[in-house]
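S.K.: got a structure for you, letters missing:
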């Protein structure tokens, strides 16, 4: 048992150790977060454009995917008895396991190629496609765990079923729904492949979502391939920032999930 646990933890520990050891030196400097890209040899280079770009891309993707995913999950849990609902669930499960590079290529074909330029909008659409099935399935599972007595009490008061779903069931399932939304955000934050086909990257700070936008995963990928040690060090620093961001989101989601389990035990 302990040996199996060690096999699972050792790779994770090595990844974290290397990331912290290599990424901490550049990450300790404040200009690393406040300055943008500078040519090799010019001191004071930073990854501000990547941090801002990541927040923009994930934010726009969340606006698209989370509300639609929550409504879809509620519908499948409360009204999804029709035959087509099973196909929707199957499609969601398949989409969860779809390679992200295939999603990026799909969005490239429908948004980037026709418009002849990369953009943050296309990047956020690709991330939204990856986030949507996670939100749908976790919302459906959380809503399905709510006792039927709560539904029956709302219907007995004369409330229409859609109001029961939105005003009674959704608040009761909120911890699980939030957990699913956070997990989808964590996945989107670390995706690189779809952004190569869509957002593409931009060494300048761009706040225009209709133009190419930089992101932390793109920075790690692009800088790590260069022969310059200064850029490779920045890649490790960006990787550390990304790991800390994703780890923080996962810790918050686990806390919310534990809270949901505790509340469910009191019902």
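M.R.: On my side now, so go ahead. From a predicted model like this one, the values you see are computed outputs, not experimental measurements.
S.K.: drop to CA atoms for contacts and neighbour counts, all remaining ones
M.R.: Fine.
S.K.: check the offset of the lengthiest helix in the chain from the chain's centre.
M.R.: If you go by DSSP state H, the chain has its longest helix at helix 229-266. How far helix 229-266 lies from its chain's middle: 11 Å, per C-alpha atoms, centre = their mean, to the nearest Å.
S.K.: helix or strand for residue 66, which one?
M.R.: helix 48-78 (DSSP states H and E).
S.K.: taking helix 229-266 as reference, get the angle to that helix.
M.R.: Orientation of helix 48-78 against helix 229-266 (axes from the mean of the first three to the mean of the last three C-alpha atoms, to 10 degrees) gives an angle of 30 degrees.
S.K.: measure stretch 152-172 end to end?
M.R.: By C-alpha to C-alpha, to the nearest Å, the extent of stretch 152-172 from end to end equals 14 Å.
S.K.: other SSEs contacting the helix or strand hosting residue 196?
M.R.: Following DSSP H and E, one finds residue 196 within helix 193-197. Judged by 3 or more C-alpha pairs under 8 Å, 6 or more residues apart in numbering; DSSP states H and E, the packing partners of helix 193-197 are helix 100-107, helix 120-144.
S.K.: buried stuff in the first one?
M.R.: Using 16 or more other C-alpha atoms under 10 Å as the test for burial, helix 100-107 gives 100-101, 103-107.
S.K.: quick one: which of those residues is nearest residue 190?
M.R.: residue 100 (11.0 Å; C-alpha to C-alpha).
S.K.: so how many other residues sit close to the residue nearest to residue 40 when sequence neighbours are not counted?
M.R.: Of all residues not flanking residue 40 in the chain, residue 230 sits nearest, at 7.0 Å (C-alpha to C-alpha, 6 or more residues apart in numbering). Counted by other C-alpha atoms under 10 Å, the residues lying close to residue 230 total 18.
S.K.: ok so, going back, tell me the most buried of the helices and strands packed on helix 193-197?
M.R.: Sort the helices and strands packed on helix 193-197 by mean neighbour count, taking mean count of other C-alpha atoms under 10 Å, and helix 120-144 sits at the top with a mean of 27.
S.K.: second structure follows, compare the two:
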């Protein structure tokens, strides 16, 4: 199209389209950033509150001394709860992670859409939504009342029941992401099914499996209701899970925070900060181990 003077007018439609796309892209980027900020703000406020209130209680005695029996008593001492958290959660991980990973391997590599596999998936989904107190009551009725004693191992069983469905579902999703070409290449080299799973599929999904397992561990470490129901309460070191009552940081947070005394509330803040630090430390270590393992497999 030309004007009366024989010149072609500039094409404004292309410029307008480019401007609208640029504006839409910047608007979407701004909106996403704003949503991330809104979501991160409560987390940052909670973290700041815990750190500012709990850091003042930290000292060498805080990590090694026994817990004061009187809630009015000031001073440090959370060693038994730290040890109890580590041993109870560790035992729960030993019970649930191997079973969960093997269950996910069956679902994704062998069971597929068989009736048993569908039943296991359904039950795993149901168990994910079951309140933690129900798991505690289940272990209390099925184990504590039988042996007639509350122990740390009973708490580990309750936490393992909470961790198991998370490990199964997260591991199964990670196994689905492993390309089928890897399985086919392994089978083409003459490897048996189990050898392919152990030597190819699981190492390829190791990073995701580790992340899912740490998610389950983080949930278990912060559970309070099943611990109170099944473990009981103690103020001294109990590294033996079968030797009577025990305690964890989550239980101490609940018990001290529910008291009206300033000393007990300070211990609750310190225990909360300690629990966050333990979960954060193990998350970092797991990432390092997973990355190192993946590099060695190349």
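M.R.: That came in fine, so what should we check first? What you see is a predicted model, and the numbers here were worked out from it, not measured in a lab.
S.K.: which among the helices and strands packed on helix 193-197 of the first structure is found nearest to residue 164 of the first structure?
M.R.: Here helix 120-144 is closest among these (C-alpha to C-alpha), at 11.8 Å.
S.K.: and the helix or strand following the closest one, which stretch of the second structure?
M.R.: Remark: after helix 120-144 of the first structure, the chain's next helix or strand is helix 148-156, criterion DSSP H and E. On the second structure, the counterpart of helix 148-156 of the first structure by TM-score structural alignment is residues 180-188.
S.K.: now that stretch on the first structure. Mean distance?
M.R.: For stretch 180-188 of the second structure, the mean distance to aligned residues of the first structure following superposition is 1.6 Å (mean C-alpha distance after the TM-score superposition for the first structure).
S.K.: coming back round to it: could you list the buried residues of the longest helix of the first structure?
M.R.: 230-243, 246, 249-250, 252-254, 256-257, 260.
S.K.: re the thing from before, what's the helix holding residue 196 of the first structure aligned against in the second structure?
M.R.: Going by TM-score structural alignment: helix 193-197 of the first structure matches residues 225-229.
S.K.: residue 151 of the second structure touches residue 247, doesn't it?
M.R.: No - contact criterion C-alpha atoms under 8 Å: residue 151 of the second structure and residue 247 do not qualify, at 9.3 Å.
S.K.: between those two, what contacts are shared?
M.R.: Common contacts of residue 151 of the second structure and residue 247 (C-alpha atoms under 8 Å, 6 or more residues apart in numbering): 231-232.
S.K.: what do we get in the second structure for residue 107 of the first structure?
M.R.: Residue 107 of the first structure maps onto residue 139 in the second structure, by TM-score structural alignment.
S.K.: ugh, wrong one, residue 9 of the first structure
M.R.: Alignment note: residue 9 of the first structure maps to residue 40 in the second structure; criterion TM-score structural alignment.
S.K.: and if you look at residue 32 of the first structure?
M.R.: Superposed on the second structure with TM-score structural alignment, residue 32 of the first structure falls opposite residue 62.
S.K.: any chance you could map the helices in the stretch 1-150 of the second structure?
M.R.: 12-54, 60-64, 79-105, 115-128, 132-139, 145-147 (DSSP state H, counting those that start in this stretch).
S.K.: which of these sits most buried?
M.R.: helix 79-105 (a mean of 22).
S.K.: can you report how many residues lie near the closest residue to residue 190 of the first structure other than its chain neighbours?
M.R.: Excluding its sequence neighbours, the residue lying closest to residue 190 of the first structure (C-alpha to C-alpha, 6+ apart) is residue 217, at 6.0 Å. Neighbour count for residue 217 of the first structure, taken as other C-alpha under 10 Å: 23.
S.K.: map residue 217 of the first structure onto the second structure.
M.R.: By TM-score structural alignment, residue 217 of the first structure lines up with residue 250 in the second structure.
S.K.: if we can go back for a sec, what's the helix or strand for the residue nearest to residue 190 of the first structure?
M.R.: Residue 217 of the first structure is part of helix 216-224, with elements assigned from DSSP H and E.
S.K.: and that helix against the second structure, how far off on average?
M.R.: Comparison of helix 216-224 of the first structure with the second structure after fitting gives an average deviation of 0.6 Å (mean C-alpha distance after the TM-score superposition for the first structure).
S.K.: how about the match of residue 9 of the first structure, what does it touch?
M.R.: By C-alpha under 8 Å, 6+ apart, the contact list for residue 40 of the second structure is empty.
S.K.: how does it look with 10 Å?
M.R.: Residue 40 of the second structure makes contacts with residue 34, as judged by C-alpha atoms under 10 Å, 6 or more residues apart in numbering.
S.K.: kindly report the same for residue 169 of the second structure.
M.R.: Residue 169 of the second structure neighbours (C-alpha under 10 Å, 6+ apart): 100-101, 103-104, 107, 121, 124-125, 128, 212.
S.K.: cool, and residue 114 of the first structure?
M.R.: residue 108.
S.K.: and residue 239 of the second structure, by the same measure?
M.R.: When contacts are counted by C-alpha under 10 Å, 6+ apart, residue 239 of the second structure touches 80, 83-84, 86-88, 152, 246.
S.K.: go on, residue 86 of the first structure?
M.R.: 76, 80, 92.
S.K.: that one matches what in the second structure?
M.R.: Here residue 86 of the first structure is matched to residue 118 in the second structure, going by TM-score structural alignment.
S.K.: returning to that earlier point: so which of the helices and strands packed on helix 193-197 of the first structure is nearest residue 63 of the first structure?
M.R.: helix 120-144 (8.5 Å).
S.K.: average offset of that closest one relative to the second structure?
M.R.: By mean C-alpha distance after the TM-score superposition for the first structure, the fitted helix 120-144 of the first structure averages 0.9 Å away from its aligned residues in the second structure.
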